[in-house]
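A.B. asks: Got a predicted structure plus its sequence, pasted below:
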Amino acid sequence: MTNAPTTHETPAPTADKATRPGEPTRFADATDGVKLAIYEYGDSDRPTVLFVHGYPDDHSVWEPVIALTAGDFHVVTYDVRGTGASGQPAKRGGYAMSQLRDDLATVISLTSPDSPVHLVAHDWGSIQSWAAVSDSAFANKLASFTSVSGPGLDMAGAWLRRGHRHPRKFARQLVDSWYIVAFQLPFLPELLVRRGVVEKMVSRSENIGVPTDRQIPSGRRSRRDAINGIGLYRANFRHLLTPRPTRAVCPVQVLAPTDDAHVTVPLGLEAPKPFVDRLCTHAIPGNHWVVEQNPTLITTLVTEFISTITQQDEDSR
């Protein structure tokens, strides 16, 4: 599925980086030549947990969770193409789901070549990860998958097609997803980013339910990343219109924040059910950015799920 990844090494990761994320550990060349910035923490002899971020974040959204997990796992994360220290493709097709899936394979092959990884992803990181989780080529690469606020597009499209069975849920999700359609327009989304409108929208959604004295100010994300990330929506919209969902190749845990302004709980919890054999679901307190705001909750649920899956697999042998 992918060519052997090319790497450009920087000093090997050490355990004390677990609470001091900094420069990339190394870079890998994606199959189309885009450079991917990879970050590693903890003991590489331990089971690998791979975190994938969403839009319009970079890998740093996972820093609070990394600080809690790197003592027990080999932790890996990376800047998705077009964000952070990673390069960006020249054309829209560079953000297609197939390429994002290949990027994930490249990172896994480089950082955990001999053992499957526990994949944990948020928002668009989760959306693109579903493409791998539903691909038989990843059957030996993935031990488990925890999805936070990011349903697979094909699964979501199938769920939306069944909207007549749940009209109120369907209508609510359409209202919450208005920006997906807006991002298909030429020029306007980029203009909204440059005018700060998208960042203000993100700021409002990440402060839902947050006390006034703890709210996070807008303007902390990169406008370059936000503009590049629009390509994710444009290159992959067709998956919602003509969904072709396939079955998951590993156990899946879905976490659906109850105050998520972008993904409703019904969509998050119901869409995967027909396509996952070993599925664990939780509606959890928090908004769309719960991974950053409540890292203890996310860490607890992820580690418990990994422990349960590991024990079940051992018992079945």
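C.D. replies: All right, it came through fine.
A.B. asks: C-alpha from now on. contacts and neighbour counts both.
C.D. replies: OK.
A.B. asks: which residue ranges form the strands in the stretch 201-317 of the chain?
C.D. replies: For the stretch 201-317 of the chain, the strands defined by DSSP state E, counting those that start in this stretch occupy 252-257, 279-284.
A.B. asks: just checking, what packs against the first one?
C.D. replies: This points to strand 252-257. Counting contacts by 3 or more C-alpha pairs under 8 Å, 6 or more residues apart in numbering; DSSP states H and E, strand 252-257 is packed against strand 142-148, helix 265-270, strand 279-284.
A.B. asks: For the strands of the stretch 201-317 of the chain, state which one has the densest average packing.
C.D. replies: strand 252-257 (a mean of 25; mean count of other C-alpha atoms under 10 Å).
A.B. asks: structure B:
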Amino acid sequence: MSGELPQRRVPLSTGITMNVAFAGPDDAPPVVLVHGFPESHRTWREVAARFDDRFRLIMPDLRGFGQSDRPQDVAAYAAEALIADIFALADALNIDRFALVGHDWGGAIAWAAALRGDLRIERLAIINSPHPLIFQRSLIEDEAQRAGSQYIRAFRDPKLESGIEAMGFPTFFEKSFSKHVDLAKIPAEERQRYIDDWSRPGALTAMLNWYRASHIVVPTPGEHASMPAWVGRGVPKLKIPVRVIWGMEDKALLPVQLEGIGEVGDDVDVFPLKGVGHFAPWEAPDQVSEALAPFLAAA
């Protein structure tokens, strides 16, 4: 793992304070990179080290994660609040336009932010995070994806915190990552950093509230389920360049998420990563960086 990134806490107009890591020259093109569950800005440490000479990299701990504020109400994690944090962070740092990169839940918010059509986002890069329309359709129509997403139902259970605390955070770490990456590749110090973050008061509830606030419908296997009305209404087609980078061995988000992905925008390309799983940014930082850097430099 690379060395520690400089960090500072940034108060936002949305009422929270974010812990944010930085890399690269202040006068370089700005790129905001947003992580997923159950991580922090540390998702990007190896990727950042591979092109921090060319970009101004801004890597927040999203609300509820890492060292950022951890509201306890589910309503504090509604999509509009999470999207507003991204733009409020740009405002706080006096950034007019930026590229947005997201992985997992960070990718979900990146998709949603871009779909608003806000001109401050110049281009969008997504790593193993499904487009909302394709994801919701697959949860209704594709039994394999529905089965792979049952963890979402589990994470919404109000009793889950007590269950995780009973098993202990080291066991939760293994359950979270062992299906997706060789645990032997994760140094003990790095593992402890995540466990320390999760152990902070209210952290577990805050992280799980991302799932509880989501309106994505996840039926049980075999259950008859109707397509939510918003799917029929559709979402806007993206006008900005989009690059989708996908670890093809993802056990939670299956390749069905790439079916029709080229139709969600006017300029969409896909970089499949063979032999790479869900946590691509730190499982395969060379491949992720090789896919990201030229796309970001094209702005």
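C.D. replies: Good, I have the coordinates. No experiment lies behind these values; they were computed from the predicted model shown.
A.B. asks: From the opening residue of stretch 133-153 of structure 2 to its closing one, how far?
C.D. replies: Its first and final residues considered, stretch 133-153 of structure 2 spans 19 Å by C-alpha to C-alpha, to the nearest Å.
A.B. asks: Any figure for the gap between the aligned partner of residue 266 of structure 2 in structure 1 and residue 203 of structure 1?
C.D. replies: For residue 266 of structure 2, the aligned position in structure 1 is occupied by residue 277, per TM-score structural alignment. For residue 277 of structure 1, the distance to residue 203 of structure 1 equals 36 Å [C-alpha to C-alpha].
A.B. asks: of these two, who's got more company?
C.D. replies: residue 203 (18 against 14; other C-alpha atoms under 10 Å).
A.B. asks: What residue in structure 2 is paired with that one?
C.D. replies: Residue 203 of structure 1 maps onto residue 177 in structure 2, by TM-score structural alignment.
A.B. asks: returning to that earlier point: would you convert the strands of the stretch 201-317 of structure 1 into a markdown table that also reports distance to residue 290 of structure 1?
C.D. replies: Written out in a markdown table, the entries for the strands of the stretch 201-317 of structure 1 read as follows (distance: least, C-alpha to C-alpha, whole Å):
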| stretch | distance to residue 290 of structure 1 |
| --- | --- |
| strand 252-257 | 7 |
| strand 279-284 | 9 |
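A.B. asks: To residue 123 of structure 1, which of the ones you listed lies closest?
C.D. replies: strand 252-257 (10.8 Å; C-alpha to C-alpha).
A.B. asks: Quick one: work out the angle between that closest one and strand 142-148.
C.D. replies: For strand 252-257 of structure 1 against strand 142-148, the angle by axes from the mean of the first three to the mean of the last three C-alpha atoms, to 10 degrees is 10 degrees.
A.B. asks: Where in structure 2 does strand 252-257 of structure 1 align, residue-wise?
C.D. replies: Counting by TM-score structural alignment, strand 252-257 of structure 1 sits on residues 242-247 of structure 2.
A.B. asks: average offset between that stretch and structure 1?
C.D. replies: In the superposition with structure 1, the average deviation recorded for stretch 242-247 of structure 2 is 1.0 Å (mean C-alpha distance after the TM-score superposition for structure 1).
A.B. asks: Could you identify the longest helix within structure 1?
C.D. replies: helix 295-316 (DSSP state H).
A.B. asks: List of residues touching that helix?
C.D. replies: With C-alpha atoms under 8 Å, 6 or more residues apart in numbering as the test, helix 295-316 of structure 1 has contacts from 64-65, 68-69, 118, 120, 144, 146, 251, 253, 290-291.
A.B. asks: Hmm, residue 237 and residue 264 of structure 2 touching each other?
C.D. replies: Yes: proximity of residue 264 of structure 2 to residue 237 meets the contact threshold set by C-alpha atoms under 8 Å, at 5.4 Å.
A.B. asks: So for the two, which residue has more residues nearby?
C.D. replies: residue 264 (18 against 13).
A.B. asks: could you pull out the helices for structure 1?
C.D. replies: 63-69, 97-111, 124-133, 153-161, 167-176, 178-182, 188-194, 197-206, 223-236, 238-241, 265-270, 290-293, 295-316.
A.B. asks: Now render those helices as CSV, adding distance to residue 89 of structure 1.
C.D. replies: As requested, the helices of structure 1 are exported to CSV (distance: least, C-alpha to C-alpha, whole Å):
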stretch, distance to residue 89 of structure 1
helix 63-69, 26
helix 97-111, 10
helix 124-133, 16
helix 153-161, 22
helix 167-176, 29
helix 178-182, 21
helix 188-194, 17
helix 197-206, 22
helix 223-236, 9
helix 238-241, 20
helix 265-270, 30
helix 290-293, 27
helix 295-316, 32
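A.B. asks: Out of those, which is the most enclosed?
C.D. replies: helix 124-133 (a mean of 26).
A.B. asks: Give the aligned range of that one in structure 2.
C.D. replies: Helix 124-133 of structure 1 maps onto residues 105-114 of structure 2, going by TM-score structural alignment.
A.B. asks: contacting residues for the spatially most central residue of structure 1?
C.D. replies: In structure 1, the centroid-proximal residue (C-alpha atoms, centre = their mean) is residue 125; its distance is 1.9 Å. By C-alpha under 8 Å, 6+ apart, the contact list for residue 125 of structure 1 reads 52-55, 150.
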